[in-house]
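In: No letters, just coordinates:
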């Protein structure tokens, strides 16, 4: 029994309890930090996916508006026939039967627009402003530079001096690396 009393000395227990408690504290703190970093990485990935999705939606809206401006730059407004329903009514009135379910209504719309007796035209000032807008948007958003250059190239027949003026600006500003957004 004497040996049992010697093993149960409170000082010995105290000497072991402090390092064990410290070790347990370090382990639990490390586990907490690891879990917090893991959660932070997951949140960061989710934010990156959301940012990419938002950027894609913004790019789609930007390209849509950009295309609308291109239309003004050509000096014409949209064609009067837009919807499939209107085209179907026109086909019915003209007694034309679509060949199959994959009938190309877009081609029909283009044919109607090119053979129309009346066209909607925009003014010269609107057209000139559209050239400047195309260039400004492209300079602000590098992703639009190739599209703007292509459009202005095709506008050389329409307004050669103005197209060349803005083409020069865009070619001089063309980024050396990729399509990065400029803010």
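Out: Now that the structure is in, tell me what you want to look at. Remember, predicted model here, so these are calculated numbers, not experimental data.

In: From now on I want contacts and neighbour counts done on CA atoms only, so please keep to that.
Out: Fine.

In: And the residue nearest the centre of this structure?
Out: Nearest to the centroid of the C-alpha atoms of the chain, with distances taken as CA atoms, centre = their mean, sits residue 56, at 2.5 Å.

In: next one: the strand or helix carrying residue 18 to chain centre, how far?
Out: Per DSSP states H and E: residue 18 is located in helix 10-73. How far helix 10-73 lies from its chain's middle: 23 Å, per CA atoms, centre = their mean, to the nearest Å.

In: Buried residues, stretch 106-119. List them.
Out: By 16 or more other CA atoms under 10 Å, the buried positions in stretch 106-119 come out as 109, 113.

In: from the chain's centre, how far out does it sit?
Out: For stretch 106-119, the distance to the chain centre is 32 Å (CA atoms, centre = their mean).

In: same check, this time on stretch 125-135
Out: Using CA atoms, centre = their mean, the offset of stretch 125-135 from its chain centre is 23 Å.

In: ok, now stretch 62-78?
Out: On CA atoms, centre = their mean, the centre of stretch 62-78 falls 19 Å from that of its chain.

In: C-terminal to the helix holding residue 18, what's the next element?
Out: Next helix or strand after helix 10-73 toward the C-terminus (DSSP H and E): helix 84-94.

In: helices or strands up against the helix or strand just after that next one?
Out: As assigned by DSSP H and E, the chain's next helix or strand after helix 84-94 is helix 105-115. Where contact means 3 or more CA pairs under 8 Å, 6 or more residues apart in numbering; DSSP states H and E, helix 105-115 is packed against helix 84-94.

In: ok and the helix it packs on relative to helix 105-115, angle-wise?
Out: Angle, helix 84-94 to helix 105-115, by axes from the mean of the first three to the mean of the last three CA atoms, to 10 degrees: 70 degrees.

In: Nearest residue to residue 84 in space, please, no chain neighbours.
Out: Counting by CA to CA, 6 or more residues apart in numbering, the nearest residue to residue 84 once its immediate chain neighbours are dropped is residue 105, at 6.4 Å.

In: before we go on, here's another structure to hold up against the first:
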């Protein structure tokens, strides 16, 4: 594993842990700690993603009777592309939020797109799988509406390299193919 790929891997694992921490703290009655954790999460992304990470600062919290301790998403693979607007970018293919313990029991659900912005790694976009409404079959990827307009998930750039970490389930007839694809 080359040095930058290791840095990107460490960054995304830290980001996924921070995301899980946000969701865990949303079940507790500590508003300041929750909002601070959300700010830290958004600090790892570009400003344009605004509300695109799915969790937001709150004015109040209601403590849940049985709070959930979220675990980070599974990281299945990390792919590098040469992008015309951002230079090197990386796509981290992950599971759903709060997955089961075994990566092989989960499917690929989201992708986080990472780039160096002013020499700092940042999440610059997200993508998620989309389903056919009548068959519920996974049809491919859709971009977040919060992604920058110059980031096209259908044209990420020239594929460079993929590192695979753990194999997902294939009960959706999509995840394993996506995992094995060199892109």
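Out: Good, I have the coordinates. Everything numeric in this text was worked out from a predicted model, so none of it was measured.

In: And the TM-score between them?
Out: The TM-score (TM-score structural alignment, normalised by the length of structure 1) is 0.25; 74 aligned residues with a CA RMSD of 5.4 Å.

In: What's the separation between residue 33 of structure 2 and residue 39 of structure 2?
Out: 10 Å (CA to CA, to the nearest Å).

In: Oops, could you answer that again for residue 177 of structure 2 instead?
Out: 35 Å.

In: mind listing what's buried in the longest helix seen in structure 2?
Out: In structure 2, with assignment by DSSP state H, the single longest helix is helix 3-25. Applying a neighbour-count criterion of 16+ other CA under 10 Å, one finds 5, 8-9, 11-13, 15-25 buried in helix 3-25 of structure 2.

In: hang on, isn't residue 115 of structure 2 packed against residue 91?
Out: No. Using CA atoms under 8 Å, residue 115 of structure 2 makes no contact with residue 91, being 9.1 Å away.

In: More neighbours: these two, which one.
Out: residue 91 (26 against 23; other CA atoms under 10 Å).

In: check contacts around that one.
Out: Residue 91 of structure 2 is in contact with 78, 79, 80, 111, 112, 113, 114, counting by CA atoms under 8 Å, 6 or more residues apart in numbering.

In: Name the nearest residue to it, ignoring sequence neighbours.
Out: Per CA to CA, 6+ apart, closest to residue 91 of structure 2 is residue 113, 4.5 Å.

In: dump the residue contacts of that neighbour.
Out: Residue 113 of structure 2 neighbours (CA under 8 Å, 6+ apart): 89, 90, 91, 92, 123, 124, 125, 126, 127.

In: Disregarding residues adjacent in the polypeptide, which is nearest to residue 88 of structure 2?
Out: residue 82 (4.6 Å).

In: how about the strand or helix carrying that neighbour: buried residues?
Out: Taking DSSP H and E as the definition, one finds residue 82 of structure 2 inside strand 75-83. By neighbour count with 16+ other CA under 10 Å, strand 75-83 of structure 2 contains the buried residues 75, 76, 77, 78, 79, 80, 81, 83.

In: I'd like to know how far the fifth one sits from residue 6 of structure 2.
Out: If you measure residue 79 of structure 2 against residue 6 of structure 2 using CA to CA, the figure is 12 Å.

In: Over to the first one?
Out: Applying CA to CA, the value for residue 75 of structure 2 to residue 6 of structure 2 is 13 Å.

In: Could you list the buried residues of the longest strand along structure 2?
Out: Among the segments of structure 2 that qualify as a strand by DSSP state E, the longest is strand 120-131. Across strand 120-131 of structure 2, burial judged by 16+ other CA under 10 Å covers 121, 122, 123, 124, 125, 126, 127, 128, 129, 130.

In: next SSE after that strand?
Out: strand 138-143.

In: That following strand to strand 120-131, inter-axis angle?
Out: Using the same axes, to 10 degrees: strand 138-143 of structure 2 against strand 120-131 is 140 degrees.

In: Tell me who's in contact with the residue lying closest to residue 9 of structure 2 once chain neighbours are set aside.
Out: The shortest distance from residue 9 of structure 2 to any non-neighbouring residue, by CA to CA, 6+ apart, is to residue 78 (7.5 Å). Applying CA under 8 Å, 6+ apart to residue 78 of structure 2 gives the contacts 9, 90, 91, 92, 93, 162, 163, 164.

In: Next one: the fifth one from residue 162 of structure 2, what distance?
Out: With distances defined as CA to CA, the gap from residue 93 of structure 2 to residue 162 of structure 2 amounts to 11 Å.
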